[in-house]
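Engineer: Please find the sequence and the predicted model below.
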Amino acid sequence: MAGKSGRSISNVPEKAIRKNILSWEGMLVVVFILMVIFCRSISPNFHLENVLREMPKYLAEAFIMLPMAYVLILGEIDISVGATVCLSATMTCMACNKELPFIAVVLVCLLVGTACGLINGLVLTNFTELPPMIVTLATQIIFRGIAEISLGSGGSVSLTNTDGFRMIAGKVGIIPYIFFLVVILAVIFAVVLAKTTFGRSVYAIGSNRLAAYYAGIPVQRIRLIIYTALGFMSGLAALFLTSVLYGANTTTGNGFEMDAIAMAVFGGISTAGGKGRLAGGIISAFVIIMLRIGLGQINMNPQLILVILGALLILAVLLPNIAGELKVKKKAANTK
């Protein structure tokens, strides 16, 4: 039909398939496929059985990425999660070596992680003028410092009884338990963010916190819940990491915060807040895991792998801005 301007307006909506393929998540699926092909071409050992055997030590970071996406959508950041993992793993090993029942050891790990997240949340919600980066930087130093004091001069602790940890590191066929748990939790976190009032409130706070407050959204309560959930998931990551390493040391969890943020941002989550879908973060987590496994199998320098991941992160931030500028220019050209 013709509009007032004399231009023809199509009433046929854009095809859903094309829209999904051209979405950020659709492009990430393509990147994932290309990444698998690339890794298979550079490493003869890159096949399903080997990938699933190496995956657990990287999947622990995916636990942290899920609530970290919520924090980023709030327009905030938490850089203490690596230290939380270190402290949780340290306390877990010490509790295990005290010959506590395994269920008590698991509870210690989860409670320590949850307590760390709760501390971050309480400080940030009671002193709202404090920036999250500075607060979590301080707690990062505190949590890792407590872990280092607990570990003493040796700087490490090993499990004396690994039976329970061998159990949670088990497999169904060739698929590790942790893979199923990551998938289940990913679905739960994605549904809550996309389909519930809580999720819509998170987006509203990230878009405009003051407007969300005046709209009746319990801003500080939601922030407290999210930071506490991030602590709990860090404890869960520590539990499965301990089941792989059978111990902890002062470097446990190093860089986990940056990896979790990289997964979320590469997945299309905006660090400015209020934008992004968790589906992209989940896909990007597996893209990065595949890259780490593939490059690790050819014995590439770990620092070089970090350089590559950093370049991917910069690219993920730049592409939406470039695409936005191109759209503005195209729109300006069409109106002339």
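Structural biologist: Sure, I can see it. Numbers count the residues shown, from 1 in each chain.
Engineer: C-alpha only now, for contacts and for neighbours.
Structural biologist: Noted.
Engineer: What segments of the stretch 101-250 of the chain are strands?
Structural biologist: 156-158, 171-172, 175-176, 247-249 (DSSP state E, counting those that start in this stretch).
Engineer: quick one: which of these is nearest Val219?
Structural biologist: strand 247-249 (36.3 Å; CA to CA).
Engineer: quick revisit: save the strands of the stretch 101-250 of the chain as a markdown table, and put in mean neighbour count and distance to Thr228 too.
Structural biologist: Formatted as a markdown table, the strands of the stretch 101-250 of the chain follow (neighbours: other CA atoms under 10 Å; distance: least, CA to CA, whole Å):
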| stretch | mean neighbour count | distance to Thr228 |
| --- | --- | --- |
| strand 156-158 | 18 | 27 |
| strand 171-172 | 12 | 29 |
| strand 175-176 | 18 | 27 |
| strand 247-249 | 22 | 23 |
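Engineer: In the protein, which residue is most central in space?
Structural biologist: Met65 (1.0 Å; CA atoms, centre = their mean).
Engineer: Which secondary structure element is home to that residue?
Structural biologist: Using DSSP states H and E, Met65 falls within helix 56-73.
Engineer: Can you verify my assumption that the residue nearest to the centre of the chain contacts Met263?
Structural biologist: Yes. Using CA atoms under 8 Å, Met65 and Met263 qualify as a contacting pair, with a distance of 6.7 Å.
Engineer: Presented hereafter is structure B, for comparison with structure A:
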Amino acid sequence: MAGKSGRSINNVPENPVKHMIFSWEGIMVLLFVLVNIFCAWFSEFYNLKSVLRQMPVYLAEIFLMLPMAYILVLGEIDISVGSIVCLSATISCLVSNTGLPFILVILISLLVGTACGAVNGFILTRFQELPPMIVTLATQIIFRGIAEIVLGEGGSVSLTNSDGFKAIGGKVGRVPYILFLVLILAVVAALILGKSTFGRRVYAIGTNRLTAYYSGIHVQKIRMLIYTLMGTFCGLCALFMVSSSYGANTTTGNGFEMDAIAMAVFGGISSTGGKGNLAGGIISAFIIVCLRVGLGQQNLHPQVILLILGLLLICAVALPNVVGEIKKALKVKKNA
């Protein structure tokens, strides 16, 4: 087809409905439906009522997935988040037991998490040659070590003043407060990453940090901000973890960093940076939550559940490459 200028117009817009169905997010929605069908078949106790009752235990981890997605889009990683949750939970329990007003307990938990995140951000922006994985591995050990020192010989602390934590662990009808907060923060985080100037700058840094720097983007300030916010969300996660367990111990937050990364990567966030959509990460997070609830109702061994989640993650990482190879092969066959 030729336009008035005489040039050929070959770029026909793709059907938006078709694009939505066959997008990664569309596949995630389909998988969410299939996972719920499977769980309902696998466990006779799996229904909306039981999911809403049990999901608060797992929902807190979604708080970690949101800023982790930003870090992955940057092309970096933070494996200290579980230890930050442990330290924040420990401090919040001890502070709550002194009888301080609960609003101060909330602020202290958030401040502890924010301080830890700021430490990660400061080291990584001050010493830019250091790889994020090594730095956050070191701080993971340090933060959990501090928590273990604070907890002392018993290695745990129980709440003696739990009124405030009971309040944030409450429900509207059968819907827990945490679900409302997760959905609100998820929508805000997705809009900022996908629609704002700040989000475009994050993608630019993840695509090519040097180019982003010479384009006038304050690369180190953005990295510092994101790592600091990661710590803040760890403090928030710690509050809801304590609200469900009424205490903290040396194993609190174990493996949370891997869960947050798995949710983001399974949702289509590229671990190499510059690619991905937070909407997919949010859907994948709820897929994993529902899968854990359904499998857990049949007393399946936790390691088996982790094995299944690991296989799903491998499939999520491998699938784009497999699809790409199939398209490539079909294109070669068509041109032959």
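Structural biologist: Structure's in. What do you need? What you see is a predicted model, and the numbers here were worked out from it, not measured in a lab.
Engineer: Okay, buried residues for the helix holding Met65 of structure 1 please.
Structural biologist: Neighbour-count burial for helix 56-73 of structure 1, counted by 16 or more other CA atoms under 10 Å, picks out 56-73.
Engineer: same question, stretch 282-297 of structure 2
Structural biologist: 282-295, 297.
Engineer: Any figure for the gap between the residue lying closest to Ala262 of structure 2 once chain neighbours are set aside and Ala69 of structure 2?
Structural biologist: Nearest residue to Ala262 of structure 2 in three dimensions, chain neighbours excluded: Leu313, at 6.3 Å (CA to CA, 6 or more residues apart in numbering). Going from Leu313 of structure 2 to Ala69 of structure 2 by CA to CA, to the nearest Å gives 15 Å.
Engineer: repeat for Val17 of structure 2
Structural biologist: Distance from Val17 of structure 2 to Ala69 of structure 2, by CA to CA: 26 Å.
Engineer: And Gly247 of structure 2, by the same measure?
Structural biologist: For Gly247 of structure 2, the distance to Ala69 of structure 2 - CA to CA - is 28 Å.
Engineer: same thing with Leu137 of structure 2?
Structural biologist: Counting by CA to CA, the gap from Leu137 of structure 2 to Ala69 of structure 2 is 18 Å.
Engineer: So Cys116 of structure 2 is in contact with Val85, correct?
Structural biologist: No. Using CA under 8 Å, Cys116 of structure 2 makes no contact with Val85, being 9.9 Å away.
Engineer: Settle it for me: which of these two has more neighbours?
Structural biologist: Val85 (35 against 30; other CA atoms under 10 Å).
Engineer: residues touching that one, list them.
Structural biologist: Val85 of structure 2 makes contact with Gly113, Cys234, Gly235, Cys237, Ala238, Thr252, Gly253, according to CA atoms under 8 Å, 6 or more residues apart in numbering.
Engineer: Which secondary structure element is home to it?
Structural biologist: Going by DSSP H and E, Val85 of structure 2 is in helix 81-97.
Engineer: Check the mean deviation of that helix from structure 1.
Structural biologist: In the superposition against structure 1, helix 81-97 of structure 2 averages 0.3 Å from its aligned positions (mean CA distance after the TM-score superposition for structure 1).
Engineer: Now do the buried residues in that helix.
Structural biologist: Those would be 81-97, for helix 81-97 of structure 2 by 16+ other CA under 10 Å.
Engineer: now stretch 147-163 of structure 1
Structural biologist: Ala147, Glu148, Ser150, Leu151, Ser156, Val157, Ser158, Leu159, Thr162.
Engineer: for stretch 12-29 of structure 2, same thing?
Structural biologist: Those buried within stretch 12-29 of structure 2 under the rule 16+ other CA under 10 Å are Trp24, Glu25, Gly26, Ile27, Met28, Val29.
Engineer: can you give me how far the host helix or strand of the second one is from the chain middle?
Structural biologist: Using DSSP H and E, Glu25 of structure 2 maps to helix 24-42. Mean-position distance between helix 24-42 of structure 2 and its chain equals 19 Å (CA atoms, centre = their mean, to the nearest Å).
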